[in-house]
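1. Need coordinates for the following:
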Amino acid sequence: MGSGVLLGTGVGGLPGVPQGSCWLLSADAEPVRLGPGDVVFLPHGKGHILADSPRAPVATPVCGPDGPEPHDLYASDSVDRSGAGGPVTVLFCGAYQLDPSRAHPVLLSLPHLIHLPAQPGRRAELASAVKLLAAELETPGLGTDAAVPALLDTLLLYILRIWFDERPLREDHTTGGVAALNDPPVTAALHAIHRDPAGSWTVAKLAAEAGLSRAPFAERFARLVGQPPLAYLIWWRMTTAARLLRTSNAPLRSVAAQVGYTSEFAFAHTFKHVHGTPPGSYRRKG
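-> As a prediction, the model looks like this:
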């Protein structure tokens, strides 16, 4: 399982709120200084080290692919115990565990690290989400177990939204999930598939959703998304089916119908082709 790691440090000295500064070190990137209010997202869950100096020798990564459980969030602190009275750094580190075979193309096309430094004028909702998380961890109450995963999801949404809005258009994002989301016709087709995976979609119908003729749409979709429209439709249907199998007790015929299959046999055949195991076995392994 791969993982995505979220880090938040210092948002203003409130009790329980991340504060201080540190350095994020990884093998394939320059050191990144994290200050009060900064938020970092490592979409691919690469191992990293948090240290008090870009040159500090640290033996064990603080967070990495083998860290927290899905939706886990915790506060950690780094204290100067040398007796010199150095500063204290408090941060949050949360993680999602994701199956790489079911990762959305948008996630696959993200850089290995997204760093959103605190700065005047940046959307206040990001800091607000961190403060709300801090409050739940500092003073747990009725419903905290439900609030923390929801707030962590919200924080991830804000990170991606801000990164998409502020990201400069670069050549390395002319294809892939990020480029597709910047293209209104392709985005319209993606929304149609996501909204109604059971729909009787054809390339022509998706092209109509995009406002393009069939051939130009098919070429544009394949170039930006990385696969033809109907291949993406099958992938999304089987990804949706996998989620339904793991999160509900609906019979297979009902799951098949929800993703556009009137034949349970045809659904099972396609599911096994995509996931490598029949739907019944997939559910039991979950």
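2. From here on, just use CA atoms for contacts and neighbour counts.
-> Fine.
3. Report the buried residues of the lengthiest helix in the chain.
-> The longest helix of the chain (DSSP state H) is helix 144-166. Buried positions in helix 144-166, judged by neighbour count with 16 or more other Cα atoms under 10 Å: 147-149, 151-152, 155-156, 158-159.
4. Stretch 246-265 too?
-> Buried-residue list, stretch 246-265, by 16+ other Cα under 10 Å: 252, 255-261.
5. nearest to residue 35, of those?
-> Nearest to residue 35 among those: residue 259, at 45.4 Å, using Cα to Cα.
6. List the contacts of the closest one.
-> 197-198, 237-238, 240-241 (Cα atoms under 8 Å, 6 or more residues apart in numbering).
7. ok so, going back, out of the buried residues of helix 144-166, the closest to residue 110 would be?
-> Distances from residue 110 to the buried residues of helix 144-166, taken by Cα to Cα, are shortest for residue 159, at 12.0 Å.
8. do you know how far the closest residue to residue 107 other than its chain neighbours is from residue 226?
-> Closest residue in space to residue 107, ignoring its immediate chain neighbours: residue 43 at 6.8 Å, by Cα to Cα, 6 or more residues apart in numbering. Distance of residue 43 to residue 226, computed by Cα to Cα, to the nearest Å: 19 Å.
9. about what we covered before: surely the residue nearest to residue 107 is in contact with residue 115?
-> No. When contacts are counted by Cα atoms under 8 Å, residue 43 is not listed as touching residue 115 (11.1 Å).
10. The closest residue to residue 217 other than its chain neighbours: what's it in contact with?
-> Spatial nearest neighbour of residue 217, excluding adjacent residues (Cα to Cα, 6+ apart): residue 207 at 5.6 Å. Residue 207 is in contact with 189, 213-214, 217-218, counting by Cα under 8 Å, 6+ apart.
11. In the strand or helix carrying residue 207, which residues are buried?
-> Following DSSP states H and E, one finds residue 207 within helix 203-210. Residues of helix 203-210 classed as buried: 203, 206-210 (neighbour count, 16+ other Cα under 10 Å).
12. re the thing from before, any chance of a markdown table for the contacts of residue 207, columns secondary structure and distance to residue 104?
-> Compiled in a markdown table, the contacts of residue 207 are given as follows (DSSP: H, G, I helix; E, B strand; the rest coil; distance: Cα to Cα, whole Å):
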| residue | secondary structure | distance to residue 104 |
| --- | --- | --- |
| 189 | helix | 16 |
| 213 | coil | 26 |
| 214 | helix | 24 |
| 217 | helix | 21 |
| 218 | helix | 20 |
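13. one more to put side by side:
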Amino acid sequence: MDILTEALASMRTGSPASCRTVGRAPWGLRLPPVAGAGFHVVLHGTCWLVPPGGVAPIPLGPGDVVFVRDGASVVLADQPSTPALDPATSETVHGGSPVGSLVVGGDGPPTSLLCGNYHLDRGRPHPLVQRLPEIIHLPARHGRHPELSSTVTLLGAELDNPRIGSDGIMQALIDSLLLYILRAWLDDQPADAARGWAAALRDTAVAPALDAIHRDPAAPWTVESLAGSSGLSRAAFARRFSTLVGEPPMAYLTRWRMTTAAQLLRESDVPLTKVAARTGYGSEFAFAKAFKREFGLAPGGYRQQTRVA
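-> Down below sits the predicted model:
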């Protein structure tokens, strides 16, 4: 199973929003916080990203990509010292395109960026996303992350020369960008990392267990059965799983069952009895009790509330 794709799909609550921003020096833009995760792609030129909390500014060049895990407010500017304006003071033009257009600054050298956000449910983030760094900077380097670089190049080409089909292509590329960003970050983690999801997905004992949980969350898994052919004792496997994933196997199993159930309730009309069966509960009553313990709402109430929202 593709755990990265499933983890993100379980959190997605809508299509990404994006805007092409052209800044001409001197320029500075203070982007407001968003409900999800932010992204910034430098298409042409250079600029600086100033993170919150006094973190050192990050220089950005053509092809660089930045991912802001919790959608925190950041500043983009030609220089870190340039005063930053709120984008509400500038005009954003959509012109019928799903990608807006924003021009700020003076009459100096231009920098072109694609900025936006992915709508992710921050209420119950998947631990793979939750344990990412607050800000991921992926510099453009020759031969490094070719798929991500190709996606950035294609995004720039569609924005520079929109043609028939560009709207659909842009949306698909922006959707793909999120997966390429996180795959690139995971690939960059040291092969000998002692813990974390990059290590978990490579581990010969933990990765098959995660795959089994995602492949069949309804199965009557136990620590012993998940340990399976790992060659580890029950206790050793449980310790290794907890160290790498950040929680014990049975806690992760329950989390994924509830995440799967919530997604089914939000996105389908599957009857509660079938939702219960697909997530490993022998009765609708047992499922409803477990679901309410996790979400504070009965499954039917959750379905109604999320459909209204």
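14. Mind checking which of the buried residues of stretch 246-265 of structure 1 are in helices?
-> 252, 255-258.
15. The helix or strand containing residue 137 of structure 1 packs against which elements?
-> Counting by DSSP H and E, the element that carries residue 137 of structure 1 is helix 124-138. Where contact means 3 or more Cα pairs under 8 Å, 6 or more residues apart in numbering; DSSP states H and E, helix 124-138 of structure 1 is packed against helix 144-166.
16. how far does the helix it packs on sit from the chain's center?
-> 9 Å (Cα atoms, centre = their mean, to the nearest Å).
17. which element follows it toward the C-terminus?
-> Counting by DSSP H and E, what follows helix 144-166 of structure 1 is helix 177-181.
18. Mean distance between that following helix and structure 2 after superposition?
-> For helix 177-181 of structure 1, the mean deviation from structure 2 after alignment is 3.1 Å (mean Cα distance after the TM-score superposition for structure 1).
19. That helix packs against which elements?
-> For helix 177-181 of structure 1, the packing partners by 3+ Cα pairs under 8 Å, 6+ apart are helix 105-108, helix 184-195, helix 214-225.
20. Double-check residue 46 of structure 2 against residue 111; I have them as touching.
-> Yes. With contact defined as Cα under 8 Å, residue 46 of structure 2 and residue 111 form a contacting pair (5.9 Å).
21. which of residue 43 and residue 226 of structure 1 has more neighbours?
-> Of the pair residue 43 of structure 1 and residue 226, residue 43 is the one with more neighbours under other Cα atoms under 10 Å, namely 22 against 16.
22. Return the residue of structure 2 aligned against the more buried one.
-> Aligned by TM-score structural alignment, residue 43 of structure 1 pairs with residue 69 of structure 2.
23. What lies in contact with stretch 103-115 of structure 2?
-> In contact with stretch 103-115 of structure 2 (Cα under 8 Å, 6+ apart) are residues 18-29, 38-47, 90-92.
24. List the buried residues in it.
-> Neighbour count says stretch 103-115 of structure 2 has 103-105, 110-115 buried, by 16+ other Cα under 10 Å.
25. first vs last residue of it, how far apart are they?
-> Stretch 103-115 of structure 2 has an end-to-end distance of 12 Å (criterion: Cα to Cα).
26. wait, isn't residue 87 of structure 2 in contact with residue 28?
-> No. When contacts are counted by Cα under 8 Å, residue 87 of structure 2 is not listed as touching residue 28 (9.6 Å).
27. ok, the two, which is more surrounded?
-> Shown here are residue 87 of structure 2 and residue 28; by other Cα under 10 Å, residue 28 has more neighbours (26 against 16).
28. Quick one: map that one onto structure 1.
-> In structure 1, no residue is matched to residue 28 of structure 2 (TM-score structural alignment).
29. Specify which member of the buried residues of stretch 103-115 of structure 2 is nearest to residue 242 of structure 2.
-> Among those, and counting by Cα to Cα, the member closest to residue 242 of structure 2 is residue 115, at 36.0 Å.
30. Narrow the contacts of stretch 103-115 of structure 2 to those in strands?
-> 18-24, 28-29, 38-44, 47, 92 (DSSP state E).
31. how about residue 158 of structure 1, what's its partner in structure 2?
-> By TM-score structural alignment, residue 158 of structure 1 lines up with residue 180.
32. so who does its match touch?
-> 147-148.
33. now it: how far from residue 205 of structure 2?
-> Taking Cα to Cα, one finds residue 180 of structure 2 at 26 Å from residue 205 of structure 2.
34. now do residue 40 of structure 2
-> For residue 40 of structure 2 relative to residue 205 of structure 2 (Cα to Cα), the value is 36 Å.
35. same deal with residue 121 of structure 2?
-> Taking Cα to Cα, one finds residue 121 of structure 2 at 30 Å from residue 205 of structure 2.
36. More neighbours: which of the two?
-> residue 205 (20 against 17).
37. What does that one correspond to in structure 1?
-> So, by TM-score structural alignment, residue 205 of structure 2 is matched to residue 185.
38. ditto for residue 154 of structure 2
-> Checking TM-score structural alignment: residue 154 of structure 2 goes with residue 132.
39. swap in residue 214 of structure 2?
-> Checking TM-score structural alignment: residue 214 of structure 2 goes with residue 194.
40. contacting residues around its match?
-> residue 236.
41. List the buried residues of the helix or strand harbouring residue 307 of structure 2.
-> Secondary structure from DSSP H and E places residue 307 of structure 2 in helix 299-308. Residues of helix 299-308 of structure 2 classed as buried by neighbour count (16+ other Cα under 10 Å): 299, 302-303.
42. what residues does that helix touch?
-> Counting by Cα under 8 Å, 6+ apart, 265-266, 272, 288, 291-292 sit against helix 299-308 of structure 2.
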